[in-house]
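Asker: attaching a predicted model along with its sequence, questions to come.
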Amino acid sequence: ELESIFAKDGIKFLGWSAELPPICLVGPKIFRTFDDIKGLKVRAPGTAAKVIKSWGGTGVSIPASESYMALQRGVVDAAYTTIATVTSTRLWEVTKAITFGRVGGSPTPVCMNLKKWQSLPPDVQKAFEKVNREMPPWAYQHARAFVQKTEDFLKTKFKEHYKWSPEEAEKWSEPSRGYIWKPAVQKFGKPAQDLWDKILAVAKETAEARKQGKAPKFFE
């Protein structure tokens, strides 16, 4: 179904890679409750500024590459970003504490120009399809290892660190639910709603399987 949706825009959908690294908050203190973020200016990418607003802060849309200077100069008080970005931009040099979340960015689709795909010989297409079946579990395992290694590293760099419990992560997620999918459904109607319902069904099934130990957790 996704393949046909992408094809309408001239895109060949090949498959999925792993989720982006989990989000975190860096700032002058640990963020345990909404009171901790209330009134603060927080760097956030694009529409994620709406998430910050739902928590009581003020989202400031700033590119990740400018986070260091923004924190150093006091343009923002904190930053909402990923552990990978924190590592590459060395944000521990300009802020004090890191709060690790338990939510990833988003699944990463692997795509190709449809006309280019159609121009490939059958044997090359088969090679792509084979690799695309093998890639998700490979990327999953490597991403899990990366998350653990990176979080351990960052704990040694920040003066304070804290990781939300599953219950805390659920509490922080609640205010911002729907800020992406609701506008999409309003714009595209029933096809978007049907797709979203399927995503929720799979998510519910996976969550139940994880509770029973039948499916691994991406972020521990």
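Answerer: Okay, I see it.
Asker: going by C-alpha atoms from here, please, whenever you check contacts or count neighbours.
Answerer: Fine.
Asker: what helix or strand is the spatially most central residue of the chain located in?
Answerer: When CA atoms, centre = their mean is applied to the chain, the residue found nearest the centroid is residue 105 (0.6 Å). Of the helices and strands defined by DSSP states H and E, none includes residue 105.
Asker: what's near enough to touch it?
Answerer: Residue 105 makes contact with 19, 20, 21, 22, 23, 82, according to CA atoms under 8 Å, 6 or more residues apart in numbering.
Asker: what do you get if the cut-off is 6 Å, keeping everything else the same?
Answerer: Applying CA atoms under 6 Å, 6 or more residues apart in numbering to residue 105 gives the contacts residue 20.
Asker: next, the one to line up against it:
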Amino acid sequence: MIVTRRRLIGTAAAGAGLIACPAVLRAQGAKVLRLSHQFPGGTLEQGDARDRICRRFGAEIEKRTGGSLTVQVYPGSSLMKTLAQFSALRKGALDMSLIPLSYAGGEVPEANLALMPALVTNYDQAAKWRTARVGEELAKTLADKGVIIVTWVWQSGAVASRVHPILLPADVKGVKIRGGGREMDLVFQASGGIVSTMPSSEMYIGMQTGALEAAVSASTSLISFRLDELTKNLTAGRGRSFWFILEPLMISKATFDALTPEQRQAVREVGQELEAFSFAAAKADDEEITKVYAARGAKIHDLTGEHIEKWREAARPTAWKDFAAKNARTAELLKLAEEVA
């Protein structure tokens, strides 16, 4: 090929332009992580708390890495169906997700520990998990399966009911109810409930059509999915609950391993720093839900320590026993979890 003076000058000018424009270089070299979740979208300051966690993570990651790593958030299962996300994380087909970990129980039985009835009953207890042995071992199990926990996000559960209030296991007898996880369903079934399985994003249509009469989910979900429009009685999750769920922000191990050391450090640091926000947001929603539902005319009920103990008595011979019997690892994890007071 003959290199003309004009071509030489043009090439040099283009190169000089790139050198003079570091923003262009960063944009060309930036790695974009796709983050999918099932919850309604919003902004950094408004909307579902879990969506805000994802957006705050993305904004801070971009800042910390000087734009070399960015995050694209896809809310409302707009990128991928809800129940496909965990498997996609494991395979490296999805970079990140914030998802109820119990949804992964079919693939990884140990994940059902994340929604074990009456095991975690308040936020102080939940906050201890990350640094306790149960948290370390659960994180190791997930990492071995190809998924890394970035932020430990815990949510207290409330019960929205179109019928009578649900305060005790006996109250679910004959009620069509959604529990959100296999272990919760075992308790409901043993108590005479008619269990319906569906992701939280489908609760509204279930209640609307009569397929559901009651639904248990995080306070945040019961606000975001507008079940206040259909509810007569709300059992609030403020202070304590028999239903606590781990909904972590997670990253595919394949994606994480492909990052630079500096990017991996930023992911770890930002993820851990977001835990304070996640706890504060969850507690705020536990209070907000009582206002939202009361404004719609629902009667508000709070659980007592005696109520929680009845749920624990119902869970031990059913959900806890079934989980521990799965394999040696599930038995070990349950034992470690019981040690967290």
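Answerer: Arrived safely, thanks for sending. If you're wondering where the values come from, they're calculated on a predicted model, not measured in any experiment.
Asker: re the thing from before, need the counterpart of the residue nearest to the centre of the first structure in the second structure.
Answerer: Taking TM-score structural alignment, residue 105 of the first structure has residue 244 as its aligned residue in the second structure.
Asker: can you map out the helices along the first structure?
Answerer: 2-7, 34-37, 49-55, 67-73, 83-89, 114-119, 122-155, 166-173, 181-188, 190-211 (DSSP state H).
Asker: make JSON lines out of those helices and add distance to residue 100 of the first structure and mean neighbour count.
Answerer: Shown next, in JSON lines, are those (distance: least, CA to CA, whole Å; neighbours: other CA atoms under 10 Å):
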{"stretch": "helix 2-7", "distance to residue 100 of the first structure": "32", "mean neighbour count": "13"}
{"stretch": "helix 34-37", "distance to residue 100 of the first structure": "14", "mean neighbour count": "16"}
{"stretch": "helix 49-55", "distance to residue 100 of the first structure": "15", "mean neighbour count": "21"}
{"stretch": "helix 67-73", "distance to residue 100 of the first structure": "17", "mean neighbour count": "18"}
{"stretch": "helix 83-89", "distance to residue 100 of the first structure": "8", "mean neighbour count": "17"}
{"stretch": "helix 114-119", "distance to residue 100 of the first structure": "39", "mean neighbour count": "13"}
{"stretch": "helix 122-155", "distance to residue 100 of the first structure": "8", "mean neighbour count": "14"}
{"stretch": "helix 166-173", "distance to residue 100 of the first structure": "10", "mean neighbour count": "14"}
{"stretch": "helix 181-188", "distance to residue 100 of the first structure": "24", "mean neighbour count": "12"}
{"stretch": "helix 190-211", "distance to residue 100 of the first structure": "21", "mean neighbour count": "13"}
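Asker: what does residue 60 of the first structure align to in the second structure?
Answerer: Aligned counterpart of residue 60 of the first structure in the second structure: residue 196 (TM-score structural alignment).
Asker: got it, and residue 146 of the first structure?
Answerer: In the second structure, residue 146 of the first structure lands on residue 285 (TM-score structural alignment).
Asker: wait, what's in contact with its match?
Answerer: For residue 285 of the second structure, counting by CA under 6 Å, 6+ apart, the contacting residues are 219, 220.
Asker: among the helices of the first structure, which comes closest to residue 97 of the first structure?
Answerer: Closest approach to residue 97 of the first structure among the helices of the first structure (CA to CA): helix 122-155, 9.3 Å.
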